[in-house]
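1. Sequence first, then the predicted structure:
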Amino acid sequence: MYEEIALMSATLAFHQAIPGYLTRDGDRIVVKLAVGGVQPEIVRLRTEPDNEEALTDMTRVEAHDGWAWYQAEIEIPEPDVQMRYLFKLVWSDRLLWYGALGLDEGVPTLNQMFRYLPDHQVPDWVSRQVFYQIFPDRFAEGDPNTTPETDAYDYLHGLTAQRRSWGDAPLAHQGPVEFFGGDLPGIEQRLDYLADELGVTALYLNPVFTSRSNHKYDTVDYYTVDPHLGGNEALVSLSDRLHEKGMKLMLDAVINHTSVYHPWFQRALQGDAECRARYVFQGDDNEQPHYASWKGHDSLPVLDFANPANVETFITGEDSVIKHWLRPPYNIDGWRMDVIHMLGEGAGARNNHHHVRGLRHAIKSHNPDAYLLGEHFFEATPWLQGDQEDGAMNYYGFGHPVRAFLAGLDIAYDPIRLDAAGLARWLAKARAAIPFAQQQAQLNQLDSHDTRRLITMLNDDAALFQAAIGLLMTYIGAPCLYYGDEIAMPGGDDPDCRRSFPWDRDDWSSAAFSATQRWIRYRRASEALQTGALIDLYAEGDVYVFARVLAGEQCLVAVNRGEGRDVVVADGLTPLAGQWQCLEGGGELGRADLNLSLRLPARSTVLWRRQAD
């Protein structure tokens, strides 16, 4: 990233693990740093190969247009050892350190160092995707004969299955037992809409395995796609069609807990010791059974991964749940792991990281190119150091701060005041704490099945919502639309955020749909937006400006949540001969000395792009 220390020096610096700046060459790593403005007399690369400082002199290899490039080579660390590194810039009378949060006089802390784990890279396809999350029962009905009829079966606490008409409002008191008829054939029938008209390239489906609920986070059978969604054959057909269109498919795995209706749990209640040992029961067999459940929900008994049988069934076994669906004929491309940080031994999450590492090994040994995504509502830094998850659902590092900045609400919908400077700090700290590869593999969303819809949080401010879509499609990581985002579909708290998709286009926001189509096209046409580094350039009041950069392409993004205004931005970008072109937002860009002057429309995201001639 980039940061200017205006009072200390007129020096700029840039490094990130993009091509040309960090390159693996056999058993060595080539590291490069760009320095602009006042040049240091000595530049050193600081590493910690044995948890102690090692300094390597960097050689100046190139200089032009006020910038110089310095290079060093070091040996690759031992397998599974994360390389942490910084840059030390020395003058005759002072020095500066350059780490993941920019230039600083003091030595950056460990979580502000650049980091790289050579032998644990994420699939390079992830950041190139535009994901689309689907709650299967609410997206599209393909086979009306599969939908459960009212009172077809019992649930818990006196609830029974309820068949609802498409377009009816979900009812909170019915919760998990309302079925609107969406299924996998319905998704397959809408692939032309998703891929060709909208432009998304990957689907993330909420759970599809057999369950008595509509959300299916209470699995009854892990080896069978719910017949009400079309069964196993429907998943095979959907997967085949997706891959024919060059798309990817990610499923949702729920292995922290099962349904109370899972055969293991039912047998456990009858006194089966082997099945009882799969769960966390309190008390002896002669007492009324008490069991640990997910966040106190008695429908979701927690699995105990101290039991080797669970580890084998779900993770390590030859036909484990995780491996089964990666194989033909299903061939899924990745797993989103529900509440992955809660997976563990006993009633808590003991030895969680051990089991997540085992999960990674099981997935990658079967398909090294599969995506391992973890669900975390809060900070996921410990799981994102290269040896566990490829990426996380980026609530902490994107969703929370973006909603706070645009809607003035925190994750609990309490009021929060966050200006652009606060937004930039929050985003930068979240990025700095994880390797660049994991930054690229974060799944960024504006809302999801667990949150209010952003358009509702914004009180139907259409312009601000479209600005949010622009930020989503330009920020580092993989953007993911929650079904209906593209038409500004409203929704409050669960279950209202899970309405059925309105296929009557008269009910759509055509402006939101057109804007989303455009932003997706920009994302897919730009290598810098997909894989480039992110540089913060300006953050003050209502305006946040950043750039996405590669050696031959730069994109400049300005997000303005307030009234139209002019801002002057220090030009901290390395030189590129191409001319800036405004792609979206209608803003104006000019250059004065070493600054960029931007004229920004109200409540907008503006995108400029330039490429090497």
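-> Cool, the structure landed.

2. make it CA atoms for all contacts and neighbour counts henceforth
-> Noted.

3. Name the helix or strand for residue 426, please.
-> Here residue 426 sits within helix 420-432, counting by DSSP states H and E.

4. contact partners of the helix or strand just after that helix?
-> Next in sequence after helix 420-432, counting helices and strands by DSSP H and E, comes helix 436-441. Residues outside helix 436-441 that contact it (Cα atoms under 8 Å, 6 or more residues apart in numbering) are 16-17, 115-116, 121-122, 126-127, 384-386, 390-392, 431, 476-478, 531.

5. cool, stretch 564-577 as well?
-> 2, 4, 12, 34, 36, 65, 67, 537-538, 552-553, 594-603, 610-613.

6. how long is it from one end to the other?
-> Terminal residues of stretch 564-577 are spaced 29 Å apart (Cα to Cα, to the nearest Å).

7. Which residues are in contact with residue 33?
-> Residue 33 neighbours (Cα under 8 Å, 6+ apart): 13-15, 21, 69-71.

8. before we move on, back to that, distance from the chain centre to the helix holding residue 426, please.
-> 16 Å (Cα atoms, centre = their mean, to the nearest Å).

9. buried ones in that helix?
-> Under the neighbour-count criterion of 16 or more other Cα atoms under 10 Å, helix 420-432 has 420-424, 426-428, 430-432 buried.

10. returning to that earlier point: any of the contacts of stretch 564-577 buried? List them.
-> For the contacts of stretch 564-577, a neighbour count by 16+ other Cα under 10 Å gives the buried set as 2, 4, 12, 34, 36, 67, 537-538, 553, 597-603, 610-611.

11. From the contact counts, what lies against the helix holding residue 426?
-> Judged by 3 or more Cα pairs under 8 Å, 6 or more residues apart in numbering; DSSP states H and E, helix 420-432 is in contact with helix 400-407, strand 533-540, strand 543-550.

12. Now do that helix and strand 543-550, the angle between them.
-> Going by axes from the mean of the first three to the mean of the last three Cα atoms, to 10 degrees, helix 420-432 is angled at 30 degrees with respect to strand 543-550.

13. what does helix 420-432 contact?
-> Contacts of helix 420-432 (Cα under 8 Å, 6+ apart): 100-101, 111-114, 381, 396-398, 401-402, 405, 439, 536, 539-544.

14. got the angle for that helix vs helix 400-407?
-> What separates the directions of helix 420-432 and helix 400-407 is an angle of 160 degrees, with the same axes, to 10 degrees.

15. and here's the other structure:
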Amino acid sequence: MSLLREPHHDGSPAYLDDESPTLGWSVRVRCRVAADDPVERVWIRTTYDAEPTFHACTAVARDARADGSVWWEGQLPLHNPVTHYRFLLVGPEADGSQQRWLTAAGVVEHDGPDSLDFRVTTHAGAPDWGREAVVYQVFPDRFARSTAADERETPAWAVPAHWDDEVVFEGSDPRTPLQLFGGDLDGVTEHLDHLVEVGATVLYTTPVFPGESNHRYNASTFDGVDPLLGGDAAYARLAEAVHARGLRLLGDLTTNHTGDTHEWFTRAASAPDSPTRGWYYFAHDGSYECWMGHGTLPKLNLADPDLRAAMVEGPDSVVARWLRPPFSVDGWRIDVANMTGRLGAVDVNHATARAVRRTAEAERGDAWVIGEHNHDASGDLDGDGWHGTMNYSGFSWPVWSWLRDPDSPARPFGRPVPVPRRPGQQVHRTLREWQARYGWQATAQSWSILGSHDSARIRTLTGSAPVHRVAAGLQFTLPGVPMVFAGDEIGLEGVNGEDARRPMPWHRRDDWDHDTLATYAALARLRAAEPALTRGGLRWAHVDDDTLVFVREHPAGSLLVCARRAAGGSVDLPEGALLATGQEALGDVEALLGTEPGGPGGRLKVRRGTLRVPADGVGVRVWRL
């Protein structure tokens, strides 16, 4: 059976009337069932203060075509801020033996846990500019140098490097965090036209606070910008230039720890009666808790009310001050968000996430807050804290496992063995399960990343420009916000996170992969033009070892996407299952994009009720239905 014939529901406008409805009201929900599927009754099962309740649905639209669909509709009461629900589908057998559940992870014939239910939150979602963004990540030390960088004195802690020097990337080498290439903020400002060319709408930089490292996650203060980057004036110039182009600026803040040279910590370490002593976790012998055993990164105690006021709560906090002029940062990416506020029996993570968001939104109502999390973030995405996460588990790792070159030297992120190469069926299941765990809204607001400053480069992982472009095609067409690490768009390589931080080769443009750059730009234009890619649903159409085919549905127009990691045969899809409500025929299907230089290809035609996706080689192709 075609996957399009499976019963379907998601959190997009075709199936849910309001993505963030009002608490205490009800919201209309719909599910789609193939006309020849013997479903005679449907209920919504939800919970009322954790007690299961059932609400009957009505068949409100029946397609006359034999291969069409039946739409069932019901009212979902919103008694709790986050509401879980699923559909009970019952067939004609009088004994009730024909029962299935439609969950966010798919259709099952057993009674499974609520953890894979659909969910809707009454909390407001991410701002529109964030939900519809293309994020471009810059690691300032390695992005670009202005002429002013040549006049700055190299600090005593640094190991100076020339722009074409090899990166020291072994974590055991003490030079790794100290190797300084000297990129600065004016260098970023001078290259904003490149961001526009790529199609980025948001500039996200890793930290700009002073710290005795090239990464600056060991901040020595939150009260100013590192003079090595040009100081406060350079950051203000960057912010002004970003906003003048209609772009947004996202900062990077570590709420989990500071550096051991931070003014708060040095005061705390100097005297047991220091006002900031309780801001950290000191033992009686003077030792202290730190991030993952690194003594240079002492852990903050966010259970301390004075620290919360200084860091995350109120207009005088670090979170708030940088959102005001002259920097006017539009939001934050929170480093180590999964560990923030957590230590053994202490867990104030949710309270911290809510405080960061409330404080940011008090300064600017459309602030965006993303939490770093490199595994299961489902327990932290409760709707009123982080808007979303860096979606490694729900996007990066399944895409990596589908597209990995078995001979790639790319090192895994967070596991002791290489990432396995898996067939499309397993990747499809993984994507569905994580979408279910996060919920539709959180998935759509989280970052779809192919790599970052903490991971291997996607080009090294795939070992191939065409397969790299398949990854980019999925990044821009599956639900989520694309985040591009600077250099991915031109084919930069790196076997792990440190190696991935190679300087941008502005002076060697002949070495760039211009076909891949053009693909990123085309994908960004398509995302900006098609509401289906930012607001539309996701229906899977066909999956095999080497092929993923899916539909992004939206009332303003739906898109058909076919991604192949290897050459494959044609795929036949039933026309009736592709039709929107009230649509009687597809007509010719317009080709919009192809990731290979040959272009998007021609139109598709429906023959005898079947739409045939043609046999093709490696690549991603997109058509408008």
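-> Great, that's in hand. Worth saying up front: this structure is predicted, and the values here are computed from it rather than measured.

16. TM-score for the pair, please.
-> The TM-score (TM-score structural alignment, normalised by the length of the first structure) is 0.90; 589 aligned residues with a Cα RMSD of 2.4 Å.

17. one step back: how about the helix holding residue 426 of the first structure, aligned to which bit of the second structure?
-> Against the second structure, the aligned range for helix 420-432 of the first structure is residues 424-436 (TM-score structural alignment).

18. Give me the mean deviation of that stretch from the first structure.
-> On superposition with the first structure, the mean distance recorded for stretch 424-436 of the second structure (mean Cα distance after the TM-score superposition for the first structure) is 0.5 Å.

19. Report the separation between the one residue sitting closest to the centre of the second structure and residue 572 of the second structure.
-> The centre of the second structure sits closest to residue 447, judged by Cα atoms, centre = their mean, with a distance of 1.3 Å. Distance, residue 447 of the second structure to residue 572 of the second structure, using Cα to Cα: 32 Å.

20. quick one on the thing from earlier: so which of the buried residues of helix 420-432 of the first structure is the closest to residue 367 of the first structure?
-> residue 431 (27.0 Å; Cα to Cα).

21. what about that closest one, distance to residue 398 of the first structure?
-> 10 Å.

22. Any quick PyMOL command for the buried ones out of the contacts of helix 420-432 of the first structure?
-> Those of those that count as buried under 16+ other Cα under 10 Å are selected in PyMOL with:
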select buried, resi 100+101+111+112+113+114+381+396+397+398+401+402+405+439+536+539+542+543+544
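
23. before we move on, what SS does residue 238 of the second structure have?
-> helix (DSSP: H, G, I helix; E, B strand; the rest coil).

24. Neighbours of it, how many?
-> Around residue 238 of the second structure there are 21 other residues, counting by other Cα atoms under 10 Å.

25. The nearest residue to it once chain neighbours are set aside: how many residues sit nearby?
-> Closest residue in space to residue 238 of the second structure, ignoring its immediate chain neighbours: residue 189 at 5.3 Å, by Cα to Cα, 6 or more residues apart in numbering. If you count neighbours by other Cα under 10 Å, residue 189 of the second structure ends up with 19.

26. Surely residue 189 of the second structure and residue 244 touch.
-> No: at 11.4 Å, residue 189 of the second structure does not count as touching residue 244 under the criterion of Cα atoms under 8 Å.

27. residues contacting the corresponding residue of the first structure for residue 500 of the second structure?
-> Superposed on the first structure with TM-score structural alignment, residue 500 of the second structure falls opposite residue 497. By Cα under 8 Å, 6+ apart, the residues touching residue 497 of the first structure are 448-453, 490-491.

28. which two in those are spaced the farthest apart?
-> Maximum pairwise distance in the contacts of residue 497 of the first structure, criterion Cα to Cα, is 13.8 Å, between 450 and 490.

29. Same drill for the two, tell me which one is more crowded.
-> Per other Cα under 10 Å, whichever of residue 450 of the first structure and residue 490 has more neighbours is residue 490, with 19 against 12.

30. any idea how far that one lies from residue 137 of the first structure?
-> Distance, residue 490 of the first structure to residue 137 of the first structure, by Cα to Cα: 17 Å.

31. Same check on residue 257 of the first structure?
-> Distance, residue 257 of the first structure to residue 137 of the first structure, using Cα to Cα: 21 Å.

32. the more surrounded of the two?
-> Set residue 257 of the first structure next to residue 137 and count neighbours by other Cα under 10 Å: residue 137 wins out with 28 against 23.

33. Is that one in contact with residue 178, as I believe?
-> No: under the criterion of Cα under 8 Å, residue 137 of the first structure makes no contact with residue 178, lying 9.2 Å away.

34. Overlap of the contact sets of those two?
-> Listed as contacting both residue 137 of the first structure and residue 178 by Cα under 8 Å, 6+ apart are residue 214.

35. re earlier: can you give me the angle the helix holding residue 426 of the first structure makes with strand 533-540?
-> Using the same axes, to 10 degrees: helix 420-432 of the first structure against strand 533-540 is 160 degrees.

36. And residue 74 of the second structure, what's its match in the first structure?
-> Taking TM-score structural alignment, the alignment pairs residue 74 of the second structure with residue 72 from the first structure.

37. Apologies, that question was intended for residue 299 of the second structure.
-> Under the alignment (TM-score structural alignment), residue 299 of the second structure pairs with residue 302 in the first structure.

38. Grab the nearest non-local neighbour of that match.
-> Using Cα to Cα, 6+ apart, the closest residue to residue 302 of the first structure is residue 257 (4.2 Å).

39. who's in contact with that neighbour?
-> Neighbour list for residue 257 of the first structure: 218, 293-294, 300-303 [criterion: Cα under 8 Å, 6+ apart].

40. Could you do residue 538 of the second structure as well?
-> The contact partners of residue 538 of the second structure, taken as Cα under 8 Å, 6+ apart, are 10, 478-479, 550-553.

41. Return the residue of the first structure aligned against it.
-> Using TM-score structural alignment, residue 538 of the second structure pairs with residue 534 in the first structure.

42. any chance of the contacts of residue 33 of the first structure in a markdown table, plus neighbour count, secondary structure and distance to residue 341 of the first structure?
-> A markdown table is the format used below for those (neighbours: other Cα atoms under 10 Å; DSSP: H, G, I helix; E, B strand; the rest coil; distance: Cα to Cα, whole Å):
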| residue | neighbour count | secondary structure | distance to residue 341 of the first structure |
| --- | --- | --- | --- |
| 13 | 27 | strand | 36 |
| 14 | 24 | strand | 34 |
| 15 | 24 | coil | 31 |
| 21 | 19 | coil | 33 |
| 69 | 19 | strand | 41 |
| 70 | 21 | strand | 40 |
| 71 | 21 | strand | 39 |
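
43. Compare these with the second structure and list the ones that remain.
-> Mapping those onto the second structure (both residues aligned by TM-score structural alignment, their matches' Cα atoms under 8 Å) leaves 13-15, 21, 69-71 still in contact.

44. All good on my end, thank you.
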